[in-house]
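1. Model the structure of this input:
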Amino acid sequence: MNIAYWIVAGLLAVFYVYAGTLKVSRSREQLRPMMAWVDRVPLPALRALGTVEILGAAGLILPPLTGIAPSLATAAAIGFVLLQAGAITVHLTGEDRRITLNAGLAATAAVSVWLATGL
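-> Now for the predicted structure:
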């Protein structure tokens, strides 16, 4: 179960570090082709979302790796489930109805929650 957690959490962390870095460092014009919803969100909120994604990725990896407060990994994974629930809502209320990636990320984060409880 420990190996399964590291695989799932590692994949989630890589995705969220990448996505968060894009949101923090790129302009709206650069993000628009991949994220149609960026025009509906204020730029500071977009930057904050990217920061939360990067910190959440660190929360999946660092606590179990260091042994310091490993329950924070469960909290980070729950946070990603909630984040994707919000993302699905944003996609469905706008013109962009593509939620397959969000549903997959929510399911993967839910598996990560389950696996983190066994750490």
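2. C-alpha only now, for contacts and for neighbours.
-> Will do.
3. How about the contacts made by residue 32?
-> Residues near residue 32 by CA atoms under 8 Å, 6 or more residues apart in numbering: 38-39.
4. swap the cut-off to 7 Å and go again
-> residue 38 (CA atoms under 7 Å, 6 or more residues apart in numbering).
5. compare with the first, here's sequence two:
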Amino acid sequence: MNLALWIAAGLLAAVALAGGVTKTFVPKEKLAATNGGGWTADASVGFVKTLGILEILAAVGLILPAVLDIAPVLVPVTALCWVLLMVGAMITHLRYNEAKFIVVNLLYLAVAAFVAWGRLGPEPFGG
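-> Predicted coordinates:
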């Protein structure tokens, strides 16, 4: 179970890092032109970049606290925050009639919920 939780957290961190770097460093206009980025046309540059920074922080929060053994409880807390972020993403994609992205967000939500459940319940760090 511990290995499965590490793999899930690692995959989720990779997704968060990729999304965060994209939202932070790719111009908003270029994001809006991509498939699934239509919502960025209606969002401010600051909002998009803030989401990107939050995703980068999520990538860090899913891995480093456990690796460094400094406040490892931040791993499941970060996973729960990711769940909330994915709920917001699903609502946004629903508003823009982007059903296939809702399914992807639901998958990410399920992985994050698994990490949160596993690290708060059966496989806590140091337990």
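6. Around the counterpart of residue 78 of structure 1 in structure 2, count how many other residues there are.
-> Matched by TM-score structural alignment, residue 78 of structure 1 corresponds to residue 80 in structure 2. Residue 80 of structure 2 is flanked by 19 other residues according to other CA atoms under 10 Å.
7. Would you confirm that residue 80 of structure 2 contacts residue 115?
-> No. The pair residue 80 of structure 2 / residue 115 is not scored as a contact, 8.6 Å apart, by CA atoms under 7 Å.
8. Kindly state which residue of structure 2 is aligned to residue 114 of structure 1.
-> Using TM-score structural alignment, residue 114 of structure 1 lines up with residue 117 in structure 2.
9. superposed on structure 2, where does the helix or strand hosting residue 78 of structure 1 end up, distance-wise?
-> Per DSSP states H and E, residue 78 of structure 1 falls inside helix 71-93. With mean CA distance after the TM-score superposition for structure 1, helix 71-93 of structure 1 departs from structure 2 by a mean of 0.5 Å once superposed.
10. The helix or strand that comes right after that helix: average distance to aligned residues in structure 2?
-> The first helix or strand that comes after helix 71-93 of structure 1 along the chain, using DSSP H and E, is helix 100-116. Once fitted to structure 2, helix 100-116 of structure 1 is off its aligned match by 0.9 Å on average (mean CA distance after the TM-score superposition for structure 1).
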